[in-house]
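In: My questions concern the predicted model and sequence given below.
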Amino acid sequence: MKDRVESTDIVIVGAGIAGLSTSLGLHRLGLGSLVLETSDCLRVTGFAYLTWPNGWKALDALGIADTLRQQHELLQGLVAISIITGRPTSQISFTNGQENSSGGGTHEVRSVGRKLLLETLANELPHGTIRFNSKVVLIEEDGYSKLIHLADGSVIRTKVLIGCDGVNSVVAKWLGLQEATFIGRATIRGLASFEEGEDHRFGSSFLQLFGKGCRSGFVPCNKKTVHWFFQYNSATLPEEEEPSKLKQYVLDNLGEKAPKEVIDVVKKTNLGSIISSPLRTRMPWKVYFGNIYRNNVSVAGDALHSMTPDIGQGACAALEDGIILARCLGQALLSSSENPTSKSVFEDEVISDREEEDMYFRVEEGLDKFARERRWRSLDLITTAYYMGSIQQGSGRVINYVRDNFLSSYLTRVLLRRTEFDCGKL
């Protein structure tokens, strides 16, 4: 049996944003990794992500930001409109040149296509880094290593295991993190594509609509595509619906006060470009006090801080994780940077028991540092997203009045402050 066990130094479970950014960060530092992906190809559902300044800092650190900038337009600002009154409740510029943290200022914001982001990350990795059709079914201890059992019967021994396998993470369950909880809301997403000569008429602003227990957003990715979402309250887990029914539900609930260009975008969306999903979050105190890591195992991305999309930070936080996790592991596993010929402690093919033990504790030290850096940030993002969503989708007369007249601008400033985080360099 042992002859059939494959050995590799660092295994990352999940080829999503967190997994690929961690792997690329490690690669930039000279550390190889193996990324296990359950699907038979990159998972590109979800269409697009709002990528805020903190996300662009991470992409800059990975060296792929300029490639993505060339293919996505810079958003000029955010406009929030009440579908009850039809009037704007707040307007904030992303590019007015003010350097502050009060909600105004210069903020680089673009809507980035998920497919393009994942492909850009994957294309920067060495051939063979991602192994598809690799579903993890069991994790076992084996001295200073972990044994990863796959659904096809193969086994991989690794010195470092990182779970970036999403909301239903196998690695998070092994660590004992509480499963993400359904919060009584669901979302419908779509991507509208316009042909040559057509105009989506959104300009370069992120448009949000609030009221009647619903929240929606319309974001131009470039001159020909608009990504949109529609969130609604749901007492039970929504069943899978046909795209035609989802589309009609959105049109029926946008309200008579919704701008015409909003209605046109939804009508323009092909049925194959509409999906729905329930919203889940990991309770913030469970993340803060839970096991983000144990020994040589840790989690990142949605496996760590699954949150509602109300502040658009899921993808950006995953990119932050990738940079910080790669840096922490690099500092633990690479020789002193003062030595120009610094090398990985993994480079020796044969190591003694004492060296293996030392490596084990260095990995644990690196993951402990990662956990200390990410606990408070994760708690802050999860909590902010949950309460902002609850306020934005409130349906009572009092909450509608207070939100539209007093809270809208404040909530936008709160959102922008969360985007000013700097994950640093590799």
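Out: Structure received. Just so we're clear, the structure is a prediction, and the values are computed from it rather than from any experiment.

In: Only C-alpha atoms from now on, for both contacts and neighbour counts.
Out: OK.

In: Pick out the residue nearest the middle of this protein.
Out: residue 315 (2.3 Å; C-alpha atoms, centre = their mean).

In: Give the other helices and strands that the helix or strand encompassing it contacts.
Out: Secondary structure assignment for residue 315, by DSSP states H and E: helix 314-333. If you count contacts as 3 or more C-alpha pairs under 8 Å, 6 or more residues apart in numbering; DSSP states H and E, helix 314-333 packs onto helix 17-28, strand 48-51, helix 53-62, helix 353-392.

In: And it, how far out from the chain middle?
Out: 13 Å (C-alpha atoms, centre = their mean, to the nearest Å).

In: Over to stretch 251-266?
Out: 28 Å.

In: and the closest residue to residue 65 other than its chain neighbours, how many neighbours?
Out: Setting aside the residues directly before and after it, residue 65 is nearest to residue 59 in space (C-alpha to C-alpha, 6 or more residues apart in numbering), at 4.8 Å. Per other C-alpha atoms under 10 Å, the neighbour tally for residue 59 reads 24.

In: another structure for you, compare them:
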Amino acid sequence: MNMKEPCYAGYVATRGIAEYPDGHNLGDRARQILGSGVRAGFVPMNANKAYWFVVFNSSGEKLTNVDLVRKEALDYVRLWPTMITEAINRSPPETLSRKRLADRWMWPVGGPPLYQGGVTLAGDAMHPMTPNLGQGGCCALEDAVVLARSLSKVLVTTDPPAAAWATRSQAQEMQEIELALRSYTEERWRRMLPLAIRSNITGAVLQIDNDFVCSVRNMIISSFVTVDRFLDHTNYDCGSLY
């Protein structure tokens, strides 16, 4: 499809799942702690496991050794609350991951076509985005619903399938499918472009590496950014399958 490679956002995320055989005291609330050029967060999964992440500014060099990945994450938060370092140390090696965060904005014009020859894209293949809004997987599910609905308008008829398709030539079939894919991609870019830009800007603000600017940022966030406002992008209905 000749899609460009996603653009590196300038920071890396190390993630893992901490295990607490005797239970943890993290409660049931997700939380995020902001620093200068680094942030960390928790999302309790159940009474004995918690997902965590450490995001830090980086030139993007690769690191695959699990022990070094753990050490690197610990180095960035060594002076932070012990619950963070404890979570990192409690994570089995197989749960650790380290990824360069990147995105590609889904412009409506000026780029390669998002559908061709009856083929289209969905999820990260179409619109990779930084995870700052927590919407990557959600948007992929939205893609599935919108794509199925768009195709159903041309593939599902009230007539028996054999009779319906018998009256169409192969060229007509492909033309109708292409129109459905066009409808799908047009609907999705209207959703995804603003979301990808917002996620990118959010990440840039959260990754500021200047102590004074960070203090101003933290004051503004704590004073004016409510949970409802931060999560308003999740109040989206992509419609039904049919």
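Out: Nice, I can see it. Everything numeric in this text was worked out from a predicted model, so none of it was measured.

In: Go through the helices and strands packed on helix 314-333 of structure 1 and pick out the most buried.
Out: Ranked by mean neighbour count, these are led by helix 17-28 with a mean of 28 (mean count of other C-alpha atoms under 10 Å).

In: Onto which residues of structure 2 does the following helix or strand past it map?
Out: Using DSSP H and E, the helix or strand that follows helix 17-28 of structure 1 towards the C-terminus is strand 34-36. Using TM-score structural alignment, strand 34-36 of structure 1 lines up with nothing in structure 2.

In: Is the residue nearest to residue 65 of structure 1 in contact with residue 69, as I believe?
Out: No. Residue 59 of structure 1 lies out of contact with residue 69 (C-alpha atoms under 8 Å); the separation is 10.1 Å.

In: Next, format the helices and strands packed on helix 314-333 of structure 1 as CSV and append distance to residue 119 of structure 1.
Out: Below are these laid out as CSV (distance: least, C-alpha to C-alpha, whole Å):
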stretch, distance to residue 119 of structure 1
helix 17-28, 10
strand 48-51, 13
helix 53-62, 14
helix 353-392, 26
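
In: Between those, which one is closest to residue 207 of structure 1.
Out: Closest of those to residue 207 of structure 1 is strand 48-51, at 12.2 Å (criterion: C-alpha to C-alpha).

In: still on that earlier bit, which stretch of structure 2 lines up against the helix holding residue 315 of structure 1?
Out: By TM-score structural alignment, helix 314-333 of structure 1 lines up with residues 136-155 in structure 2.

In: same thing with stretch 373-393 of structure 1?
Out: Under TM-score structural alignment, stretch 373-393 of structure 1 corresponds to residues 187-207 of structure 2.

In: Check stretch 11-22 of structure 1 too.
Out: Against structure 2, stretch 11-22 of structure 1 falls on no residues (TM-score structural alignment).

In: Can you give me the first-to-last residue distance of that stretch?
Out: End-to-end span of stretch 11-22 of structure 1 (C-alpha to C-alpha, to the nearest Å): 11 Å.

In: Please state the offset of that stretch from the chain centre?
Out: Distance, centroid of stretch 11-22 of structure 1 to centroid of chain: 11 Å (C-alpha atoms, centre = their mean).

In: still on that earlier bit, looking at the helices and strands packed on helix 314-333 of structure 1, which is closest to residue 36 of structure 1?
Out: Across those, closest to residue 36 of structure 1 is helix 17-28 (C-alpha to C-alpha), at 9.1 Å.

In: Just name whatever secondary elements the closest one is in contact with.
Out: With contacts defined as 3+ C-alpha pairs under 8 Å, 6+ apart, helix 17-28 of structure 1 has these neighbours: strand 5-13, strand 34-36, helix 53-62, helix 114-123, helix 314-333.

In: what's the burial count for residue 421 of structure 1?
Out: The tally of other residues near residue 421 of structure 1 (other C-alpha under 10 Å) stands at 16.

In: er, residue 349 of structure 1 I mean
Out: Counted with other C-alpha under 10 Å, the neighbours of residue 349 of structure 1 add up to 6.

In: What segments of structure 2 are helices?
Out: For structure 2, helices defined by DSSP state H occupy the ranges 66-76, 82-89, 136-155, 161-166, 170-206, 211-224, 227-230.

In: in stretch 15-31 of structure 2, what's buried?
Out: In terms of neighbour count (16 or more other C-alpha atoms under 10 Å), stretch 15-31 of structure 2 has its buried residues at 15-20, 24.

In: Now residue 202 of structure 2. Nearest residue, chain neighbours left out?
Out: residue 132 (6.5 Å).

In: mind listing what that neighbour touches?
Out: For residue 132 of structure 2, the contact set (C-alpha atoms under 8 Å, 6 or more residues apart in numbering) comprises 199-200, 202-203.

In: Check which helices and strands the strand of greatest length in structure 2 sits against.
Out: Assignment by DSSP state E gives strand 7-19 as the longest strand of structure 2. Helices and strands touching strand 7-19 of structure 2, as assessed by 3+ C-alpha pairs under 8 Å, 6+ apart, comprise strand 49-57, helix 82-89, strand 97-103.
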